[in-house]
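[1] What follows is a predicted structure for the sequence shown.
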Amino acid sequence: MSRDVLVRATDETMDHFLYRDGQLHAEDVPIARIAAEVGTPFYCYSTATLTRHFKLFDAALAGMDHLVCFAMKSLSNVAVLKLLGDLGAGMDVVSGGEYARARAAGIPGDRIVFSGVGKTREEMRHALEHGIRQFNVESEPEIDLLNRVATELGTVAPIAIRVNPDVDAATHEKIATGRKQDKFGIPIDRAREVYAHAASCEGLRVVGIDVHIGSQLTALAPFEAAYGKIAELTRTLRDDGHEISRLDLGGGLGIPYSRGNDIPPQPAEYGELIRRTVGDLGCEIEIEPGRLISGNAGILVASVLYLKKGYDRDFVILDAAMNDLIRPAMYGAHHDLVPIEEPAPGTEAEPHDIVGPVCESGDTFAKARPVPPLRPDDLVAFRSAGAYAAVMSSEYNSRPLVPEVLVSGDQFAVIRRRPTFDEMIARDIVPEWL
């Protein structure tokens, strides 16, 4: 077994996608077996990895009153949500559709936190009617609308107000959320004023403070800066007469997308930071991890279609495309690419551009990526594709959404099937006058 496989099998962000007898397995199932039955491309998730990563966060806060709410925007398949919910997870949702998925997975309303900057009246009403732990509200107009909806229903909506601490998370521009120029939350220097307004609303009950500074953080210092500000704000708001009993500290802890990169902090270290910064406040702690629970729990499996000689480069053309995994095109993100059949020791890798069949030059997964010799019909896998991958896929170029597969031990099941062309076309409606 190679060194990198041993590392993946022992560190705290490990996955369960390992080579055995020269073939990549998901837990105890050969990937080639799934490909033969399901066809490519497809996503494959590991139950053991999802379970382990959730339990790492839960253990990190042991001894504190807490709830680990999975950020289901990272991976929202109902089967995965049920798996995590059965382990005791709550859910952090950002749309009515995500709320419906959480309830379909059996998650009770008192374990669902509703976040997001653009909640609609209908979403608010539905959540209030069917159960909600709290709304994380992000603006004064949202406070006023939620108050009206709750009052019309004759109920009281529990809220935490999201404050923007103006902390740079030192992450990608498109996933930073805690700087003063970002669209999220109330400026922290206006928090007292906004909390006073919320407390005056008869349809609202202020229960806490919410903060989230970004995604894919690889250091603890930004968390420490933000949580220090939240601790100070908690004391100030309590002095103002507010009952702050709950702190939603968001998520954002990153994962290693490439072998050889620095390993981000582990959940245990993150938990110790929480204890150090806000642990003396007597508040219930909520966290909203997504990527670190699901990211390394999934892979995208594809087949090689063609090997193409270009003007100044060689191409590997896959049957997976940017509509299946958009992160490289959208963020310039890196995903390790590995063959399903383990290369022999000493095999030389040659640089290739890894591309898909979509008619866009942006449909490129990697440029000049060293890969071992490949042939048409060979299977390959993009690692760390469990988060912000299947959930961001589309039917661009009228390509069907690819299946999702869940593995547990030596068994697997399709948890989202590939639609047929007829099913895709049937959603279109031709008006009678055409």
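    Structure received.
[2] contacts, neighbours, all on C-alpha from now
    Fine.
[3] What ranges does the stretch 1-150 of the chain have for its helices?
    Taking DSSP state H, counting those that start in this stretch to define them, one finds helices in the stretch 1-150 of the chain at 3-10, 31-38, 47-60, 78-86, 96-104, 121-130, 140-153.
[4] can you tell which of the ones you listed is closest to Arg259?
    Arg259 lies closest, by C-alpha to C-alpha, to one member of those: helix 3-10, at 7.6 Å.
[5] Show residues contacting the closest one.
    14-16, 18-19, 259 (C-alpha atoms under 8 Å, 6 or more residues apart in numbering).
[6] Tell me how far Ala385 lies from Gly298.
    5 Å (C-alpha to C-alpha, to the nearest Å).
[7] who has more neighbours, these two?
    Gly298 (31 against 26; other C-alpha atoms under 10 Å).
[8] show me the contacts for the more buried one.
    Residues near Gly298 by C-alpha under 8 Å, 6+ apart: 43-46, 383-387.
[9] So Asp422: helix, strand or coil?
    Three-state call for Asp422 (DSSP: H, G, I helix; E, B strand; the rest coil): helix.
[10] can you check Leu237 too?
    helix.
[11] Presented hereafter is structure B, for comparison with structure A:
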Amino acid sequence: MDHFLYRDGRLHAEEVPVSDIAAEVGTPFYVYSTATLTRHFRLFDEALEGVDHLVCYAMKAASNQAILKTLAGLGAGMDVVSGGEYARARAAGVPGDRIVFSGVGKTRDEMRMALEGGIRQFNVESEPEMRALDEVARGLGVRAPITVRVNPDVDAKTHAKIATGKSENKFGIPISRAREVYAQAARLEGLEVVGIDVHIGSQITELEPYRQAYEKVADLTRVLRADGHDIRRLDLGGGLGIPYERSNSAPPLPVEYGRLVRETLGDLGCEIEIEPGRLIAGNAGILVSRVIYVKSGEGRDFLILDAAMNDLIRPAMYDAWHDIVPVIEPAPGQEPRPYDVVGPVCETGDTFAKGRMMPELAEGDLVAFRSAGAYGAVMASEYNTRPLIPEVLVHEHQFAVIRARPSFDDMINRDTIPEWL
């Protein structure tokens, strides 16, 4: 469920007509709903009610500070994967003891930043990283709290580019080597083992892969405790999918996921951490664009929009589907027609949809890409010297620009011309 609905023939973001935002901000732009962000966070938090837990929002999904501050105010922790994300979380007021640092390539500078600023734990992904973190921690005279990310070799049945839990993926250590690696960690004076980390992928639409992974984690917890390790925290990752195509069946609900966590891990007495990103932010945002031209081609018609692949790269990168709807509600009985929906970038890959059945549209009409709140603005670029587009946050009847569109001068003046030129 989201809070982008038609009222009196116009698409609204909560109580604000989307066309009113377009008139003030210009197109294209992203707009997020506070009510949807809040609802989706609470669904996860309530799903684990009665279990000692922390919901750490995966910032890589959407990292604007206004979004982070909204979720932190609800009690969310943060899952970060870079020094920049760590700095963003702290700038948004998130205390260090609610920040989990993930990622396969943490640098010594990033480790030092987090240890000095405060960190809940590092999810360590390799033995070289473990040794580097030990070195940095000892240099600072502290002990770094860690979990070790284990790779359970489970097929998450998701897109190959976002699967992370199979043996051929770059993430974590093989679960078969976990005892050996934990024994190494215990011998390093700068590290404090606090738990186990596992994450099998993103946009997962069934529970069985989670069950397989969590049953392996439960077995590993018992083995490591028998070896003398104080396993008191289980970081289960995120990855629960959302319905990008409204006509498809919905993925499992957070309450069903929570039930599975209790069934597989509930008897271990561990604190549970989860790291949802897409399910919190995905349906909380839309991308709004304007039709520049309607072009007739050989056997097909093109909707040429002012949004492009640099603004929303998911279709070009993942062949991802986004429902695309007109901002003005179609008249009842209007027959849809097929369009190839494209942007103005000079790449054939700048195509959002082919043969998409849509109401007849004309130059100047507004359209909205649904479920664009996750991995939209954060993956955008300035390719073709196109400005990063604004982000807008709506709260009931109010809206505010939370990232402004830079001018061409802003972009060009970031360049530095060498003195010999």
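    That came through, no problem. Quick caveat: nothing in here was measured; it's all calculated off a predicted structure.
[12] Drop the TM-score for these two in here.
    The TM-score (TM-score structural alignment, normalised by the length of structure 2) is 1.00; 421 aligned residues with a C-alpha RMSD of 0.3 Å.
[13] Can you list which of the contacts of Gly298 of structure 1 carry over to structure 2?
    Contacts conserved in structure 2 for the contacts of Gly298 of structure 1, using both residues aligned by TM-score structural alignment, their matches' C-alpha atoms under 8 Å: 43-46, 383-387.
[14] Drop anything exposed from those.
    43-46, 383-387 (16 or more other C-alpha atoms under 10 Å).
[15] Closest to Asp239 of structure 1 out of those?
    Distance to Asp239 of structure 1, by C-alpha to C-alpha, is smallest for Ala387 among those, at 40.4 Å.
[16] ok, now how distant is whatever residue of structure 1 lines up with Lys106 of structure 2 from Val137 of structure 1?
    By TM-score structural alignment, Lys106 of structure 2 lines up with Lys119 in structure 1. Counting by C-alpha to C-alpha, the gap from Lys119 of structure 1 to Val137 of structure 1 is 9 Å.
[17] who has more neighbours, the two?
    For Lys119 of structure 1 versus Val137, the count of surrounding residues by other C-alpha under 10 Å is larger for Val137: 27 against 19.
[18] Who are the contact partners of that one?
    115-117, 143, 159-162, 185.
[19] cool, and Phe352 of structure 2?
    309, 315-316, 321, 340-343.
[20] Return the subset of those lying in strands.
    340-342 (DSSP state E).
[21] out of those residues, which is most surrounded?
    Using other C-alpha under 10 Å as the neighbour criterion, Val342 leads those with 23 neighbours.
[22] Find the residue closest to the counterpart of that residue in structure 1 in space, skipping its chain neighbours.
    Counting by TM-score structural alignment, Val342 of structure 2 lines up with Val355 in structure 1. In space, and not counting its chain neighbours, Val355 of structure 1 is closest to Thr364: 4.4 Å by C-alpha to C-alpha, 6 or more residues apart in numbering.
[23] Give the aligned equivalent of the one you found in structure 2.
    With TM-score structural alignment as the criterion, Thr364 of structure 1 lines up with Thr351 in structure 2.
[24] isn't that match right up against Pro344?
    No. Applying C-alpha atoms under 8 Å as the test, Thr351 of structure 2 and Pro344 come out as separate, 9.3 Å apart.
[25] Looking at the two, which is more packed in?
    Per other C-alpha under 10 Å, whichever of Thr351 of structure 2 and Pro344 has more neighbours is Thr351, with 21 against 16.
[26] ok, that one to Thr264 of structure 2 distance?
    From Thr351 of structure 2 across to Thr264 of structure 2, the span is 43 Å (C-alpha to C-alpha).
[27] Over to Asp323 of structure 2?
    Taken as C-alpha to C-alpha, the span from Asp323 of structure 2 to Thr264 of structure 2 is 35 Å.
[28] One more: Ala47 of structure 2?
    According to C-alpha to C-alpha, Ala47 of structure 2 stands 15 Å off from Thr264 of structure 2.
[29] repeat for Ala374 of structure 2
    Counting by C-alpha to C-alpha, the gap from Ala374 of structure 2 to Thr264 of structure 2 is 29 Å.
[30] check contacts around the equivalent of Ala62 of structure 2 over in structure 1.
    Matched by TM-score structural alignment, Ala62 of structure 2 corresponds to Leu75 in structure 1. The neighbourhood of Leu75 of structure 1, defined by C-alpha under 8 Å, 6+ apart, consists of 290, 294, 386-391.
[31] Could I get the full set of strands for the stretch 301-421 of structure 2?
    301-305, 324-326, 337-342, 351-358, 366-369, 391-395, 398-403 (DSSP state E, counting those that start in this stretch).
[32] TSV for those strands, including distance to Cys56 of structure 2?
    Shown next, in TSV, are the strands of the stretch 301-421 of structure 2 (distance: least, C-alpha to C-alpha, whole Å):
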stretch	distance to Cys56 of structure 2
strand 301-305	36
strand 324-326	30
strand 337-342	36
strand 351-358	31
strand 366-369	27
strand 391-395	21
strand 398-403	22
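[33] Among those, which comes closest to Tyr257 of structure 2?
    strand 366-369 (27.4 Å).
[34] Include distance to Leu153 of structure 1 when you put the contacts of Gly298 of structure 1 into TSV, please.
    What follows is those, written out as TSV (distance: C-alpha to C-alpha, whole Å):
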residue	distance to Leu153 of structure 1
Tyr43	42
Cys44	43
Tyr45	41
Ser46	42
Arg383	47
Ser384	44
Ala385	42
Gly386	39
Ala387	36
